[in-house]
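S.K.: Sequence first, then the predicted structure:
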Amino acid sequence: MSLEIINTVDKLTLSDQIEQEKISLNLLRQTNCKLEESIDILEDQLASIEDEDNEWKTRYLIQKEMNDYYKRAFFFCDQQIPKAKALQRTINRAVRRGSKLSSYMDLDEDSVQELEDYRTYIIKLCRELESRIDQEGKKSNI
């Protein structure tokens, strides 16, 4: 009987050890699942950081392109505004003297209309650029 008792005790001990191993195995599996979830979350965060970096790079490149465009527009305006102002002074002088612009400058009506249209275009362009500068200044101060 003593051998049977020892065998029974050994079996119980082994079954307890097996049960403890199963519990440990389940804990390890749960921990492994949680670690995999954490790794997935961290990989997603890393991808979003890389995307954010690309977004800022894209924003920088777009802003640089816009700045270059505005520099070219300002250069164009700097060249055209004095011409438009001189033309406007000529028109104003002719009007003040009471003479017609066409006889003053020896131009036909189509040329006068073309000059007036060009003058209007330059004035609108100046106003538009001034408003854009104001808007960009407000955006950059925000």
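M.R.: On my side now, so go ahead.
S.K.: alpha carbons only for contacts and neighbour counts from here, please
M.R.: OK.
S.K.: Walking through the protein, point out its strands one by one.
M.R.: Here the chain has no strands by DSSP state E.
S.K.: Put this next to the first one:
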Amino acid sequence: MTGGSNSLDVERLKADIHQEEQIKQSLEQSCHELTNTAVELEKRLKLIDEESNEWKTRFENQEEINRHLHRQIALLEKRIENAREELKTAKTRATKIDTNEISKESLSEIEGEKRSLLSQLRDYEWRLEQENKAYHKANEERKTLTNEITDIR
């Protein structure tokens, strides 16, 4: 029975070797699939990083635009205030002048100055209104982009 026993041992060893080869092949396939998955995940991560940088750049640009609009609004408000002061000064000067001493030329000059100041005031108010609209539109866009960035994360 030693010959039969050896034969059984050899068959069992062959079966074990065959089973080990199948396990090895299965493990190699799993390793290959995991490697492919890791490569895909790295590609996705790179794309997400690139998108994040794009959104970050957009956000920073929008913040810079907002700061610029704030400065313009402040400047226009100051100009409006100056125009109002000039108008008050012109009105005060006009009321202090003795109407008997005013020539028609002086009167038309003062009226022209008044029209000019009123026109300048309306122009500044219109520009301020336009800047204000642009600011609010930019601010809404900033909020939308911020929400999109938050949703992506």
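M.R.: Done, it's in. As the structure is a computational prediction, the values presented were derived from the model and not from experiment.
S.K.: Tell me which residue is most central in structure 1.
M.R.: R59 (3.4 Å; C-alpha atoms, centre = their mean).
S.K.: Spell out which residues sit in contact with the aligned partner of it in structure 2, please.
M.R.: In structure 2, the residue matched to R59 of structure 1 (TM-score structural alignment) is Q62. Q62 of structure 2 is in contact with 138, 142, counting by C-alpha atoms under 8 Å, 6 or more residues apart in numbering.
S.K.: Any figure for the gap between Q62 of structure 2 and L145 of structure 2?
M.R.: Counting by C-alpha to C-alpha, to the nearest Å, the separation of Q62 of structure 2 from L145 of structure 2 is 9 Å.
S.K.: How about A15 of structure 2?
M.R.: Applying C-alpha to C-alpha to A15 of structure 2 and L145 of structure 2 gives a distance of 63 Å.
S.K.: Mind checking which of the two has more residues around it?
M.R.: L145 (17 against 12; other C-alpha atoms under 10 Å).
S.K.: in which helix or strand would I find that one?
M.R.: helix 104-152 (DSSP states H and E).
S.K.: tell me what that helix is packed against?
M.R.: helix 2-96 (3 or more C-alpha pairs under 8 Å, 6 or more residues apart in numbering; DSSP states H and E).
S.K.: what angle separates the helix it packs on from helix 104-152?
M.R.: 170 degrees (axes from the mean of the first three to the mean of the last three C-alpha atoms, to 10 degrees).
S.K.: Need the counterpart of E28 of structure 2 in structure 1.
M.R.: Under TM-score structural alignment, E28 of structure 2 pairs with L25 in structure 1.
S.K.: what's the spacing between the equivalent of E43 of structure 1 over in structure 2 and Q25 of structure 2?
M.R.: By TM-score structural alignment, E43 of structure 1 lines up with K46 in structure 2. With distances taken as C-alpha to C-alpha, K46 of structure 2 is found 32 Å from Q25 of structure 2.
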